[in-house]
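Asks: Sequence and predicted structure below; questions after.
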Amino acid sequence: MLNIIRHEAVVEIQMARPPVNALNLDLLQALQKALADAVHEEARGVLLSGAQGMFSAGVDVPALLTRDRAGVREYWREFFATCAALAHLPIPVVAAITGHSPAGGAVLSLFCDYRVMAQGPYRIGLNEVQVGLIAPDCIQMALRRVVGAYRAERLLVSGALIDAEQALAFGFVDELTAVDQVATRALHWLGETIALPSHAMLETRKIARADLTRTYADIDALPIDAFVDAFFHPQTQATLQALVERLKNKAK
């Protein structure tokens, strides 16, 4: 489910749940543990990567639709807890966006310090609206702080998936490179960052990311129940069921 690769002072956490690194409950919990382990093992930086051509397809919708309300609530709490783990990580973390990164995959990247994305026919975005989901404010703010309020509004309300070049132009990602060089470039950025005077860098980073850490200071204070209510809205359920049917037909 995860490949853990040590690059001297940096730990690479590579998502490895074929075929599309869909975020199910087990993968979310594994990510949280891997992040905690990296800190415990005194890594100086973390690189979060995926498979070539696919960073993460986001939420495992087919699996989620089989769960009852308690199970859905458990899932979304773990999703927000994973965002919180990234938000509170005391060391720099870079997203090596190795391909497509819709919805939940894009969300995880927003909680990283820096984003390197593959050039080519790859798309990224918070397309929740297009699949019938509401993007809560605790997720919207992560996008606002990266691309600005107006651009975030336009992307969120339309549920747009944008290509790599647009993502760079909008500031959604920080640089583009060949798909087989994404992790290498991400490691290069981390290497330059951790080479800085550590006390000054880490304390400045802590101040700069205070909005994230405040928002995710208490997972149970987030609007999880309201989000679960919205998940079970008839229109949302119908849209998600239609999505699953399209995925089944595409796989045939």
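Replies: Perfect, thanks for sending it.
Asks: Only C-alpha atoms from now on, for both contacts and neighbour counts.
Replies: Fine.
Asks: So which residues make contact with stretch 157-170?
Replies: Residues from elsewhere that reach stretch 157-170, judged by C-alpha atoms under 8 Å, 6 or more residues apart in numbering: 102, 117-130, 147, 151, 173-176.
Asks: In helices only, show me the residues you listed.
Replies: Members of the contacts of stretch 157-170 lying in helices (criterion: DSSP state H): 147, 151.
Asks: Not counting sequence-adjacent ones, nearest residue to Gln130?
Replies: For Gln130, ignoring the flanking residues on the chain, the nearest one in space by C-alpha to C-alpha, 6 or more residues apart in numbering is Gly159 at 5.4 Å.
Asks: of the contacts of stretch 157-170, buried ones?
Replies: 102, 117-120, 122-130, 147, 173, 175-176 (16 or more other C-alpha atoms under 10 Å).
Asks: Show me where the chain has its strands.
Replies: 2-7, 10-15, 45-49, 53-54, 93-97, 99-102, 114-118, 123-125, 162-163, 175-177 (DSSP state E).
Asks: mind checking which of the ones you listed is nearest Ile194?
Replies: strand 45-49 (7.2 Å; C-alpha to C-alpha).
Asks: Now do that closest one against strand 114-118, angle only.
Replies: 30 degrees (axes from the mean of the first three to the mean of the last three C-alpha atoms, to 10 degrees).
Asks: Other residues contacting strand 45-49?
Replies: Residues contacting strand 45-49 (C-alpha under 8 Å, 6+ apart): 9-15, 35, 38, 55, 91-98, 183, 186-187, 190, 194.
Asks: Show me how far that strand is from its chain's centre.
Replies: Relative to its chain's centre, strand 45-49 lies at 12 Å (C-alpha atoms, centre = their mean, to the nearest Å).
Asks: here's the one I want to compare it with:
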Amino acid sequence: SGVAMMKFKSPPVNSLSLEFLTEFSISLEKLENNRACRGVIITSAVPKIFSSGLDITEMCGKSMEHYTEFWRAVQEMWLRLYGSNMVTVAAVNGSSPAGGCLMALSCDYRIMAENPKFSIGLNEAQLGIVAPFWFKDTFVNVVGHRIAERSLQLGSLHPAPEAHKLGLVDELVPEEKLMEKAAAVMAQWLALPDHARQLTKTMMRKAVLDRLVAHREEDIKNFISFVSKESIQKSLRMYMEMLKKRK
């Protein structure tokens, strides 16, 4: 069919560890280089969660070298996914905060399971973290400036119905029909000539991609100086403790 399916399976919550990000980028590159593959549907094999976002343990008590390697892998994931020539459809079958939301935002189309318990959003502000400019740019391009500004400042996680109302996700469907709908949407997008669609996508996304490429090293330095602050390390440790207690 020319369509690949990528299922996240990194229990318990598909957090974006260095290993996960590296594997994701390699898999995406392989699909990109496969002429027969025209589209990819991204979803989760873990119940109730699409992806919980960046793995906090990768940002806590590690070396500068590790932070550099980790952040470069986060950048690489986004550059590959947001800049992909393939049609990318996110079948969001669970909650998707922070980096998980970024992955969904980076796709061409987002379909979410119609479950009010599932939420999605860039909630970094809740952890005392500032979402980088390219997270912000991706968000603005989907929902517009005002909604993005309010949502980012408040670190909002939007329940599925609200996310749909804001345009953060394109459609809501019953959970059992999610994959069927994703396949139907993919077929609709693939009915067009690839060349015209790809050039249009590049035209729409190039400025945002180029901005990170031009400031990549500066962005890594900003991340390192931010994440190594004792106040940030402290809030990350507190957050990890809170997660342990929840288990």
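Replies: Looks like it arrived, so ask away. Bear in mind the structure is a predicted one, so any value in this text is a computation, not a measurement.
Asks: TM-score for the pair, please.
Replies: In this superposition the chains share a TM-score of 0.93, using TM-score structural alignment, normalised by the length of the second structure; 244 aligned residues with a C-alpha RMSD of 1.5 Å.
Asks: that older thread, using TSV, lay out the strands of the first structure together with distance to Lys250 of the first structure.
Replies: TSV is the format used below for the strands of the first structure (distance: least, C-alpha to C-alpha, whole Å):
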stretch	distance to Lys250 of the first structure
strand 2-7	26
strand 10-15	23
strand 45-49	26
strand 53-54	17
strand 93-97	24
strand 99-102	17
strand 114-118	24
strand 123-125	18
strand 162-163	21
strand 175-177	29
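Asks: which one of these lies closest to Thr213 of the first structure?
Replies: strand 93-97 (14.5 Å).
Asks: how big's the offset between the closest one and the second structure?
Replies: Compared with the second structure after fitting, strand 93-97 of the first structure has a mean deviation of 0.9 Å; criterion: mean C-alpha distance after the TM-score superposition for the first structure.
Asks: The longest helix anywhere in the second structure against the first structure, how far on average?
Replies: Criterion DSSP H: the longest helix present in the second structure is helix 194-214. Its aligned residues in the first structure lie a mean 2.6 Å from helix 194-214 of the second structure after superposition (mean C-alpha distance after the TM-score superposition for the first structure).
Asks: could you give the angle of that helix to strand 87-92?
Replies: 70 degrees.
Asks: Please state the offset of helix 194-214 of the second structure from the chain centre?
Replies: How far helix 194-214 of the second structure lies from its chain's middle: 17 Å, per C-alpha atoms, centre = their mean.
Asks: just checking, what packs against that helix?
Replies: helix 64-82, helix 133-143 (3 or more C-alpha pairs under 8 Å, 6 or more residues apart in numbering; DSSP states H and E).
Asks: Can you spell out the matching residue range in the first structure for the longest one?
Replies: When you say that, I think you mean helix 64-82 of the second structure. Mapping helix 64-82 of the second structure onto the first structure (TM-score structural alignment) gives residues 69-87.
Asks: now swap in the shortest one and tell me
Replies: Residues 137-147 of the first structure are where helix 133-143 of the second structure aligns, with TM-score structural alignment as the criterion.
Asks: just stretch 222-241 of the second structure next, same as before
Replies: Using TM-score structural alignment, stretch 222-241 of the second structure corresponds to residues 226-245 of the first structure.
Asks: buried stuff in the matching stretch?
Replies: Across stretch 226-245 of the first structure, burial judged by 16+ other C-alpha under 10 Å covers 227-228, 230-232, 236-237, 240-241, 243-244.
Asks: what's the residue nearest the centre of the second structure in contact with, if anything?
Replies: Compute the mean C-alpha point of the second structure, and by C-alpha atoms, centre = their mean the closest residue is Met103, 1.6 Å away. Shown in contact with Met103 of the second structure (C-alpha under 8 Å, 6+ apart): 78, 81.
Asks: And for Asn85 of the second structure?
Replies: Asn85 of the second structure is in contact with 32, 198, 201, counting by C-alpha under 8 Å, 6+ apart.
Asks: And it, how far from Lys48 of the second structure?
Replies: 29 Å (C-alpha to C-alpha, to the nearest Å).
Asks: go on, Glu149 of the second structure?
Replies: On the measure of C-alpha to C-alpha, Glu149 of the second structure and Lys48 of the second structure end up 28 Å apart.
Asks: cool, and Leu152 of the second structure?
Replies: 23 Å.
Asks: Out of the two, name the residue with the larger neighbour count.
Replies: Higher neighbour count among Leu152 of the second structure and Lys48: Leu152, with 22 against 17, using other C-alpha atoms under 10 Å.
Asks: Enumerate every residue touching the equivalent of the more buried one over in the first structure.
Replies: Using TM-score structural alignment, the partner of Leu152 of the second structure in the first structure is Leu156. By C-alpha under 8 Å, 6+ apart, the residues touching Leu156 of the first structure are 126-129, 135, 140.
Asks: Thanks a lot, see you next time.
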